[in-house]
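Q: A structural model of the following input is requested.
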Amino acid sequence: MREAELWQRMRTHLGAGYAAVWAEQMVLAELGGRTVVEALAAGVDCKTIWRAVWSRLELPATDR
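A: Now for the predicted structure:
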């Protein structure tokens, strides 16, 4: 998964405005206690980040 796809999925589920705020503020244990933005900066794979976001948002399996 590319970073652009990660952001698109987040915008789809959180809305265009809120996705960026959520990504900067929501700390996810699955990402080592990082936010999405911090995980991206640290080089964490986008697919790993998406799985953490998917889990936190409790999205259906079809969105995984």
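Q: CA atoms for contacts and neighbours, from now on please.
A: Will do.
Q: Give me the neighbour count for residue 54.
A: 18 (other C-alpha atoms under 10 Å).
Q: Leaving aside the residues adjacent along the chain, what's closest to it?
A: residue 64 (6.5 Å; C-alpha to C-alpha, 6 or more residues apart in numbering).
Q: With residue 27 instead?
A: According to C-alpha to C-alpha, 6+ apart, the nearest residue to residue 27 is residue 35 (4.4 Å).
Q: The one you found touches residue 20, doesn't it?
A: No: using C-alpha atoms under 8 Å, residue 35 makes no contact with residue 20, being 10.8 Å away.
Q: Please generate a structure for the following sequence too, so the two can be compared:
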Amino acid sequence: MRFREFWQLVDEVLGSAHGRELTRSMVLGALGQRTPEQALDDGVEPRVVWHALCDELDIPDDKRWGADLGRQAPPRR
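A: So this is what the prediction gives:
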């Protein structure tokens, strides 16, 4: 997953204003007590950050990838 794809999913799945606020303010234990933005700035892969954010928000796998049914879900590591 690229940074561009991460931000597209944030906007589509969480809503642009709400999603962007969550990435700035929500501290996640799965990201070492960092916000998603801090984790990205520290070099954590966008795929890892996206999964951590979705896990924390209890977003089911089938809703994580937006409305584009052709979009392939990046594998978890």
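Q: if we can go back for a sec, now for the residue nearest to residue 27 of the first structure, how many residues are close by?
A: Neighbour count for residue 35 of the first structure, taken as other C-alpha under 10 Å: 21.
Q: Repeat that for residue 44 of the first structure.
A: Count around residue 44 of the first structure with other C-alpha under 10 Å applied: 13.
Q: Look at the residue most central in space within the second structure and tell me its secondary structure.
A: The residue lying closest to the centre of the second structure (C-alpha atoms, centre = their mean) is residue 50, at 2.4 Å. At residue 50 of the second structure, secondary structure determined by DSSP: H, G, I helix; E, B strand; the rest coil is helix.
Q: show me what contacts the counterpart of it in the first structure?
A: Aligned by TM-score structural alignment, residue 50 of the second structure pairs with residue 50 of the first structure. Residue 50 of the first structure makes contacts with 6, 64, as judged by C-alpha atoms under 8 Å, 6 or more residues apart in numbering.
Q: ok, now the one 3 residues further on?
A: Counting by C-alpha under 8 Å, 6+ apart, residue 53 of the first structure makes contact with residue 28.
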